[in-house]
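# missing the sequence, but the structure's below:
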């Protein structure tokens, strides 16, 4: 029945378009290719959303007033680039104060050491008590511990000062900025979202009945509508949670690095809707729209002959089609088909794949 309908449409088109004498007398130069059959799955075009798969939420480890900001939304940054500088006036004062306390302890230690040396000599001569000698030894030990604690305190203050300069943890692009100069930044408060440039993905909602046809590791064409370009992605998996309302399941497709990629931009993906089966493959350029119908042109008795087809899927530069008589080894016109009319004489100047 399906082939009968195709045949009727085919005959109607030929009858509807008369061929002029000029077209009959002047053969059109064309390039042909042979149809080949391969195992291909039918697919459907589904709209997905582009995401940066790894996004860092940057925050400071110490609190402070924001002195300067070295980034804006959309900026690309490298690992180690300064993002934010916090005011360190109070930290600088703490560092200075601790250093003074360390010097003070050092003076006290010198004094106790001298007293201890004198008492040691007197103790040997039995002119000083053992308690006096022990008291000085323990006092020196206490001062030593106090100096060590102050050194640790100084290290902590220096570390706080170092942490007051927040740098990018990896190469990325700034997706969101949530801080301004003069703002108070608390520890753990996110001031920036940073996306990894080389970790892009498209998330596509797919009907739960069709998920079974998508395989991990499968390569799929992804059309970035806004950029008018097509890239190839790899299926990395299916998120294990279905949408509560629609019951759609999200398929995740990893993309290569794309300049000018924008988070949440649209992407069209051809998702498999059947198991692979043997289908005729023709070059995309051989499928033309003729009077509102999809056609391929073949050659019969030296003249163009349109054959109505239905595109079932796209596989790179090829389209998997079905139509009356479209079988493995059939000749179709790939270059020049868009200029042809039914019954127009043609001259084959090259046979590709022959």
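Thanks, I have it. Keep in mind it's a predicted model, so treat the numbers as computed, not measured.

# could you use CA atoms for every contact and neighbour count after this?
Will do.

# buried stuff in stretch 157-169?
For stretch 157-169, the neighbour count (16 or more other C-alpha atoms under 10 Å) marks 157-158, 160-161, 163-169 as buried.

# correction: the previous question concerned stretch 75-83.
Buried-residue list, stretch 75-83, by 16+ other C-alpha under 10 Å: 76-77, 82-83.

# report the contact partners of the closest residue to residue 171 other than its chain neighbours.
Leaving aside its sequence neighbours, residue 171 sits nearest to residue 78 (C-alpha to C-alpha, 6 or more residues apart in numbering; 4.2 Å). Listed by C-alpha atoms under 8 Å, 6 or more residues apart in numbering, the contact set of residue 78 reads 168, 170-172.

# these into a markdown table, with extra columns for distance to residue 192?
What follows is the contacts of residue 78, written out as a markdown table (distance: C-alpha to C-alpha, whole Å):
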| residue | distance to residue 192 |
| --- | --- |
| 168 | 10 |
| 170 | 13 |
| 171 | 14 |
| 172 | 12 |
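
# ok, and the most crowded of those?
Neighbour counts for the contacts of residue 78 were taken using other C-alpha atoms under 10 Å; the highest belongs to residue 172, which has 24 neighbours.

# that one - nearest residue in space that isn't next to it in sequence?
Leaving aside its sequence neighbours, residue 172 sits nearest to residue 196 (C-alpha to C-alpha, 6+ apart; 4.5 Å).

# for that neighbour, what are its contacts?
So residue 196 contacts 52-56, 170-173 (C-alpha under 8 Å, 6+ apart).

# here's the one I want to compare it with:
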């Protein structure tokens, strides 16, 4: 009897294990539902076409203020680095030698006038006497010659006087334009002259308006022209482009301008074409020499599709997006992207009208797996991570 009891124990243990395993299989957790993702439906649009290039600001006019006579620089009248008005006195060169030269020229001119007066009187007396044959032909000719010489001497003396007066005026150096005056190149007491190295006193830059110089490549110009011929891009009438500037801190300058110059030749050294925009700068916030991003608007991109940047993933060496089929199954799609527009890319190829693209919850979407799509922006915050 005891031996039979012991033989039945393994049978009971085996039965208990089978029942336990069966109970575990019945308690297995249910399969997780498809993840929720936010999608957009692609459609063709007509959107503004913009072009950006690196540029640098420059003064509308940059004038070198130079000494036009030799002399000692007595004083500087303006404040360096501050605005000046056209006609405002900037420097005073010692006028004493030029006043003396003017006085001397005036004296010579007075003598020439007196000589002309005498020569005129002599001629006037000779003429009636010559008609009556009271004087010789030689006396008549001498009187006329003396008169002509006196006229010429007075003209020369007057010219010298004018020159002396002009040189005296040059001792007061005034601003030829309104703008921002730079620092002085010579201190008071220095000898200045009209020479190349000795005459540059300062520089005035007109800040309103201001130039923004930039360039674009030959390839970009050809691509734009071909796109315009195909009709994929509509250029503004008269190619009148509007220009805005992005500053170094990422902000946009409050005044916009226009392109006023595009070169008619390609620089063979760089393969680029120079261009220039005129930007209003009434407050003087922009200074010459600043590096900016020149943003050119005015053209339109036809039949364009835009996609948020967050929808784009790196797929090996290509850019790709996750699209859904009619059964909400995820599949990667390689795309070719164009220019950036804020937080969006322009899609050149790879997508068509009606395609549904995942933009929220991209990391949770697995190729070949189903998802639960909702309109982008309407999904729960957790689904957008």
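Yep, that arrived. Just so it is clear, the structure is predicted and the values come from calculations on it, not from any experiment.

# out of the contacts of residue 78 of the first structure, who's nearest residue 31 of the first structure?
Of all those, residue 31 of the first structure sits closest to residue 172, with 46.8 Å by C-alpha to C-alpha.

# restricted to strands, list the contacts of residue 196 of the first structure.
52, 55-56, 172-173 (DSSP state E).

# longest strand of the first structure?
Ranked by number of residues, the top strand in the first structure under DSSP E is strand 229-242.

# any idea how far that strand is from the chain center?
The chain centroid and the centroid of strand 229-242 of the first structure are separated by 11 Å under C-alpha atoms, centre = their mean, to the nearest Å.

# and the strand or helix carrying residue 225 of the second structure, how far out from the chain's middle?
Taking DSSP states H and E as the criterion, the element that holds residue 225 of the second structure is helix 218-230. From the chain centre to the centre of helix 218-230 of the second structure is a distance of 22 Å (C-alpha atoms, centre = their mean).

# again with stretch 122-132 of the first structure
The chain centroid and the centroid of stretch 122-132 of the first structure are separated by 78 Å, computed with C-alpha atoms, centre = their mean.

# so what touches that stretch?
Stretch 122-132 of the first structure is touched from outside by 119, 133, with contacts defined as C-alpha under 8 Å, 6+ apart.

# that older thread, filter the buried residues of stretch 157-169 of the first structure down to just the ones in strands.
Taking DSSP E as the definition of strands, these contribute 165-167.

# dump those residues into JSON lines; add distance to residue 306 of the first structure as well.
Shown next, in JSON lines, are these (distance: C-alpha to C-alpha, whole Å):
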{"residue": "165", "distance to residue 306 of the first structure": "70"}
{"residue": "166", "distance to residue 306 of the first structure": "66"}
{"residue": "167", "distance to residue 306 of the first structure": "64"}
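
# just those now: which is nearest residue 314 of the first structure?
Nearest to residue 314 of the first structure among these, counting by C-alpha to C-alpha, is residue 167 at 45.2 Å.

# thinking again about what came up before, and the furthest pair within the buried residues of stretch 75-83 of the first structure?
Among these, the pair separated by the greatest distance (C-alpha to C-alpha) is 76 and 82, at 12.2 Å.

# mind listing the shared neighbours of the two?
Listed as contacting both residue 76 of the first structure and residue 82 by C-alpha under 8 Å, 6+ apart is no residue at all.

# which element is the nearest residue to residue 52 of the second structure once chain neighbours are set aside on?
Ranked by C-alpha to C-alpha, 6+ apart and with sequence neighbours excluded, the top spatial neighbour of residue 52 of the second structure is residue 295, at 4.6 Å. According to DSSP H and E, residue 295 of the second structure maps onto strand 291-308.

# same deal with residue 9 of the first structure?
helix 2-16.

# which other helices and strands contact that helix?
With contacts defined as 3 or more C-alpha pairs under 8 Å, 6 or more residues apart in numbering; DSSP states H and E, the secondary structure elements packing on helix 2-16 of the first structure are strand 303-308.

# which strands or helices does the strand it packs on pack on?
Here strand 303-308 of the first structure is seen to pack against helix 2-16, strand 293-300 when contacts are counted using 3+ C-alpha pairs under 8 Å, 6+ apart.

# next structured bit after the first one?
Next along the chain after helix 2-16 of the first structure, taking DSSP H and E as the criterion, comes helix 21-25.

# which bit of the second structure covers that following helix?
Helix 21-25 of the first structure corresponds to no residue of the second structure when matched by TM-score structural alignment.

# coming back round to it: preserved in the second structure, out of the contacts of residue 78 of the first structure?
With the contact criterion set to both residues aligned by TM-score structural alignment, their matches' C-alpha atoms under 8 Å, those that also touch in the second structure are 168, 170-172.

# understood, closing this out.
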